[in-house]
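> what would the 3D arrangement of this be:
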Amino acid sequence: MHRIDIYDTTLRDGAQSEDISFSVEDKLRITEKLDELGVHYIEGGYPGSNPRDIDYFRKVSRLKLVNSKVVAFGSTHRPKKKPGGDETMKALIEAGTPIITIFGKTWDFHVKEALRVSLEENLDIIHDSVTFLKKHAEKVFFDAEHFFDGYINNPKYALKCLKAAQDAGADCLVLCDTNGGTITSVVGDVVKKAVKGYAVPIGVHMHNDADCAVASSVTGVETGASHVQGTINGLGERCGNANLISIIPNIQLKLGMKCLTPEQLRKLRDVSRFVTEIANLRHFKRQPYTGDSAFAHKGGMHVSAILKRPETYEHVSPGLVGNSQRVLISDLAGKSNILRKAEEFGIRLSTDSVQIQDIVTKLKELENQGFQFEGAEASFELLMKKSLGLHKKFFELMGFRLIVEKRKEGEEPISEATIMVKVGGHVEHTAATGKGPVNALDNALRKALEKFYPELKEVKLHDYKVRVLTAGKGTSAKVRVLVESGDKGNRWGTVGVSENIIEASYQALVDSVDYKLLKEEE
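Below is the predicted model of the structure:
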């Protein structure tokens, strides 16, 4: 059975979603999560388009990825320029990725109206771009932009574009429904013809403007495509891209084709929720396979049936994708998730342990308050270890004070934090400034503790996010703060929740410090 390659473009196409803005650190964390999931290709961005993507490609090369290869994305060279003199081509090469993907025009309408070149000249542009990049990369993928619209309008020309890329050495020809309006049956017919006509693998890249992206992607695989592009949770411009969270299990569990290992597939829910948290969005409860409601049962007849045989109202076993069954009138979910997390954290916990229920109860209490741990794995590990008596108190807070002073119009406010902590029998009282109150508090806390725990000197605060949880309450709303910290070798996320943004930030900062010190002692 041949493998279906999964190509993720969350960091590039997904980042073009309205209300989405990934920092470089966000993109690096998501890259590591996608590698854990086992996707084969991660499209990191468009290195010629902005400084953020340039920085990402510089830093991602330092990550030790196990399953995934990072891809740089760009366009064919510009008309009236040779590939060697084109800035886009140079940027793609300088990104240093083993795989490069370029898109080129395949709809004659776009060639004439957008590029304003002849149809023959566009074929030369495709051929010359692929030929040039093949000298600098292990593989070059060709994204045939607007392919389905082009095929419907002028099939001979659209196919000539694919042939130009193949003849130049392209390693995969990806048929793109760039406007997202192609009906699924048409996708199947076109893919079937393309697979027969070309020697290299065929891929599909669907947008969701007609709400057909997932179905069309699966149909593309059924009719011969062996490469599927999409994003986590269907993020993307306009109505979004094809949702890999649905595509992957559909291909693996419904079609019986291999994408990921069973172990990797069980990480699907975690990855879905992780990306949602990093994107600072609300979780979609009704998302197929991974949503909270995907395997939730409320109706009495349904509940009675699934308690006897789950398959009566569940199309797959929820555990296959890392989810769990929920009975809404008497919530039974939780224990399996705790056991799985305990195993990840190296914590020994038996299935019949009474401590599991204590952790589940505490977790539900915290979630009711607004805590979410998908992007804050370190806080969840600390929660488990505190419940199991495996955590020690490294310091005691005796108090802190924050001062934010703005002296005159046009100048940035000055933030200063004063903090007093007790370590053993010693009291440390110190102060620090920062770029904002949270940065000042972070600096003061670590400054007070570094005397006792010098390993904290290598900890840095990489990212900080705030989400308002209670709409309609204005400045008195409850907020959730997500903090990402790191040292020389690792990164970890922590969380805090409060009506007071400083208190929520302090909770997350303390967890970050505790996590570092706990790991140093292991």
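
> please count neighbours and contacts with C-alpha atoms only from this point.
OK.

> contacts only, for the closest residue to residue 261 other than its chain neighbours.
Spatially, and ignoring its direct neighbours in sequence, residue 261 is nearest to residue 38 (7.9 Å; Cα to Cα, 6 or more residues apart in numbering). Neighbouring residues of residue 38 by Cα atoms under 8 Å, 6 or more residues apart in numbering: 67, 68, 260, 261, 264.

> among those, which ones are buried?
When neighbours are counted using 16 or more other Cα atoms under 10 Å, these contain these buried positions: 68, 260, 264.

> I'd like the residues you listed as TSV, with secondary structure and distance to residue 249 appended.
Converted to TSV, the buried ones among the contacts of residue 38 look like this (DSSP: H, G, I helix; E, B strand; the rest coil; distance: Cα to Cα, whole Å):
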residue	secondary structure	distance to residue 249
68	coil	18
260	coil	9
264	helix	11
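
> among those residues, which one lies nearest to residue 358?
Comparing the buried ones among the contacts of residue 38 against residue 358 with Cα to Cα places residue 264 closest, at 28.4 Å.

> residues touching the residue nearest to the closest one when sequence neighbours are not counted, list them.
Closest residue to residue 264 apart from its sequence neighbours, by Cα to Cα, 6+ apart: residue 37 at 5.2 Å. For residue 37, the contact set (Cα under 8 Å, 6+ apart) comprises 260, 264, 265, 267, 268, 271.

> now residue 131
Contact analysis of residue 131 by Cα under 8 Å, 6+ apart lists 168, 169.

> surely it is within a helix?
Yes - counting by DSSP: H, G, I helix; E, B strand; the rest coil, one finds residue 131 located in a helix.

> one more, so I can put them side by side:
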Amino acid sequence: MTGERIYLYDTTLRDGAQTQDVDFSVADKIAIAKDLDRLGVDYVEGGWPGANPTDDQFFAEAPQLTRAVFTAFGMTRRPGRSAANDPQLTALAQSSAKAVCMVGKTWDFHVDVALNIPREENLDLIRDSIAALHAAKGEALFDAEHFFDGYKRNPAYAVSCIKAAYEAGARWIVLCDTNGGTLPHEIDAIVREVVETHGIPGDRLGIHCHNDTENAVANSLAAVLAGARMVQGTINGLGERCGNANLVSLIPTLMLKLGYETGIRREDLHLLTQLSRAFDDRLNRAPNRHAPYVGASAFAHKGGLHVSAVEKDPSSYEHVAPEAIGNRRQIVMSDQAGRSNLIVRLRDIGMAVDAKDDRLTGLLDLVKQRDSDGYAYDTAEASFELLVRRELGEVPRFFELLRFHVTDERRYNAVGKLVVESEAVVRVRVGDAVRLEVADGNGPVHALDVAMRKALEPVYPALAQVSLSDYRVRILAAKDGTGAMPRVLIRSARTDGTEWSTLGVSTNIIEASMEALVDSYTYALMKSEAKPV
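This is a model prediction of the structure:
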């Protein structure tokens, strides 16, 4: 199988757009299409011309793709109309797309109930539509909707549908597990029968799987191993209900594990992690840390035994090199950590400590104690570095927070609108001077951040380049209700793109927030090599 070609068809902009709470703008669709083209995907399905104003505008402003085939989606002609007189087929033919993919019924149950037409007429819909778009565009694809359900109920009819499309000139016959309920062993058996018994060659056969049983990726791989040579999917597994097959997982599995070639160059596989995370950022959602291959935790090692082995040979606990897909290895510090974890983490932050250094035992005990207190340093690398450097006396004293006070007021303003205002007062020692600052903010944490900046930025202007990009709270002891222990994680960023995380833990959420803020300022100043006044 090594070296055989698999074609990649991305349907993020159409099937992925049907994800709940996902709504692409035209600008989003253009940017995503260009990212997929840069990666080397073979087909980018842009949407359904005529279905909605966004898709109409997108096809009117279609991006110029250099590697991918820009594809439009639609359905076979309507019953009672000829292909020439079907407005939907006309819109597909006149679109800016280079190819067209049409969905049609292959499950007799749907033909009988949903279309309510004779089964032979459905075959005519498929033949006429594929022939018309093949003539208009040169490349037509057929999505055999509900094929696996239809095949299990009436294999002869399901096969007659895909043969109608194949004989009418479809470049790809795409077998769809539309309900997402088929299992890998069934996919394998049915695809093999389609190829070996029913005469549809594998190099004309594609697979389209939904993830309703968490098997979309496995089902897609099963189809490929059974002979299919085109895979449809979406970025990060977006899609209706439980999503579609995740191309971000499929691509490296096909190339690195199974040895197939795709339109993606081996040297460009490192773009996957960046593409996956940038896509989530565009959707304004946090990337899945535990996503295979590209997740921040995909190559994170926490147990001391694991870390010790990885130090000797990464392949002992890593199935591929993280750099191959643009990810990186992380050594996690927690109460599960051993000396190996600590030594690697110290080395990563530029601290060369001998493995026999007596200070390591104390540092490891400190980290484990703090972890049991709620400080999860596996998600806050900046706070971990500060903890270690403070213990070793290597953190300059840039400032000292002496006290702070926050008030929230809920009132009606001058025009009678109900507002909630926060005011923070901070007293900070910077060098020999004590600075008192007051600031309003959109909530208590924002007010504290503004007040601290007023106190620090005149002395340390480097802080003006730092902003807070994320703020999260996790309750560590939910059983205590409103008296529970919250852990605050703050993500900060510098204008050059550098990011870091700090945390605070306290029964008082404002105190926990302030601890994380102080760590963020201190880390930023330390990394900017600011000099204490």
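
> mind telling me what the residue nearest to residue 261 of structure 1 corresponds to in structure 2?
Under the alignment (TM-score structural alignment), residue 38 of structure 1 maps onto residue 40 of structure 2.

> how about the strands in the stretch 201-350 of structure 1?
In the stretch 201-350 of structure 1, the segments counted as strands under DSSP state E, counting those that start in this stretch are 202-206, 227-230, 296-297, 326-327.

> typo on my end, the stretch 401-522 of structure 1
414-423, 426-434, 460-468, 479-486, 491-498.

> and of these, who's closest to residue 155 of structure 1?
Nearest to residue 155 of structure 1, of all the strands of the stretch 401-522 of structure 1, is strand 460-468, at 48.2 Å by Cα to Cα.

> by contact count, what packs against the closest one?
On a contact count with 3 or more Cα pairs under 8 Å, 6 or more residues apart in numbering; DSSP states H and E, strand 460-468 of structure 1 meets helix 24-37, strand 479-486.

> mind redoing it with 6 Å?
Here strand 460-468 of structure 1 touches strand 479-486, going by 3 or more Cα pairs under 6 Å, 6 or more residues apart in numbering; DSSP states H and E.

> ok so, going back, so of the strands of the stretch 201-350 of structure 1, which one's packed in deepest?
strand 202-206 (a mean of 28; mean count of other Cα atoms under 10 Å).

> counterpart of that strand in structure 2, which residues?
Going by TM-score structural alignment: strand 202-206 of structure 1 matches residues 205-209.

> how big's the offset between that stretch and structure 1?
Aligned to structure 1 and superposed, stretch 205-209 of structure 2 gives a mean residue distance of 0.2 Å (mean Cα distance after the TM-score superposition for structure 1).

> chain center to that stretch: distance?
22 Å (Cα atoms, centre = their mean, to the nearest Å).

> before we move on, what about stretch 322-342 of structure 1?
Per Cα atoms, centre = their mean, the displacement of stretch 322-342 of structure 1 from the mean C-alpha position of its chain is 23 Å.

> same check on stretch 517-531 of structure 2?
Counting by Cα atoms, centre = their mean, stretch 517-531 of structure 2 comes out at 30 Å from the chain centroid.

> buried ones in it?
Quick answer for stretch 517-531 of structure 2 (16+ other Cα under 10 Å): 517, 518, 519, 520, 521, 522, 523, 524, 525, 526, 530.

> could the residues you listed go into TSV alongside secondary structure?
Output for those, formatted as TSV (three-state DSSP):
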residue	secondary structure
517	helix
518	helix
519	helix
520	helix
521	helix
522	helix
523	helix
524	helix
525	helix
526	helix
530	coil
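
> nearest to residue 313 of structure 2 among the residues you listed?
The shortest gap between residue 313 of structure 2 and any of those belongs to residue 523, at 32.1 Å (Cα to Cα).

> what's around the nearest residue to the closest one once chain neighbours are set aside, how many residues?
In space, and not counting its chain neighbours, residue 523 of structure 2 is closest to residue 382: 6.5 Å by Cα to Cα, 6+ apart. Residue 382 of structure 2 has 23 neighbours, counted by other Cα atoms under 10 Å.

> which SSE is residue 382 of structure 2 in?
Assigned by DSSP states H and E, residue 382 of structure 2 belongs to helix 381-391.

> just give me how far that helix sits from the chain centre.
Centroid separation for helix 381-391 of structure 2 versus its chain: 29 Å, with Cα atoms, centre = their mean.

> then stretch 33-51 of structure 1?
9 Å.

> next: stretch 356-363 of structure 1.
Relative to its chain's centre, stretch 356-363 of structure 1 lies at 28 Å (Cα atoms, centre = their mean).

> where along the stretch 51-200 of structure 1 do the helices fall?
Secondary structure of the stretch 51-200 of structure 1 (DSSP state H, counting those that start in this stretch): helices at 51-60, 87-94, 108-110, 119-134, 147-153, 155-167, 184-197.

> mind listing what's buried along the first one?
Of all the residues in helix 51-60 of structure 1, those buried under the rule 16+ other Cα under 10 Å are 52, 53, 54, 56, 57, 60.

> tell me which of those residues is nearest to residue 240 of structure 1?
Ranked by distance to residue 240 of structure 1 (Cα to Cα), the buried residues of helix 51-60 of structure 1 are led by residue 53 at 20.6 Å.

> tell me how far the equivalent of that closest one over in structure 2 lies from residue 38 of structure 2.
Here residue 53 of structure 1 is matched to residue 55 in structure 2, going by TM-score structural alignment. Distance, residue 55 of structure 2 to residue 38 of structure 2, by Cα to Cα, to the nearest Å: 22 Å.

> just give the number of residues close to the counterpart of residue 313 of structure 2 in structure 1.
Using TM-score structural alignment, the equivalent of residue 313 of structure 2 in structure 1 is residue 309. Residue 309 of structure 1 is flanked by 11 other residues according to other Cα under 10 Å.

> before we move on, what about residue 309 of structure 2?
For residue 309 of structure 2, using other Cα under 10 Å, the count is 14.
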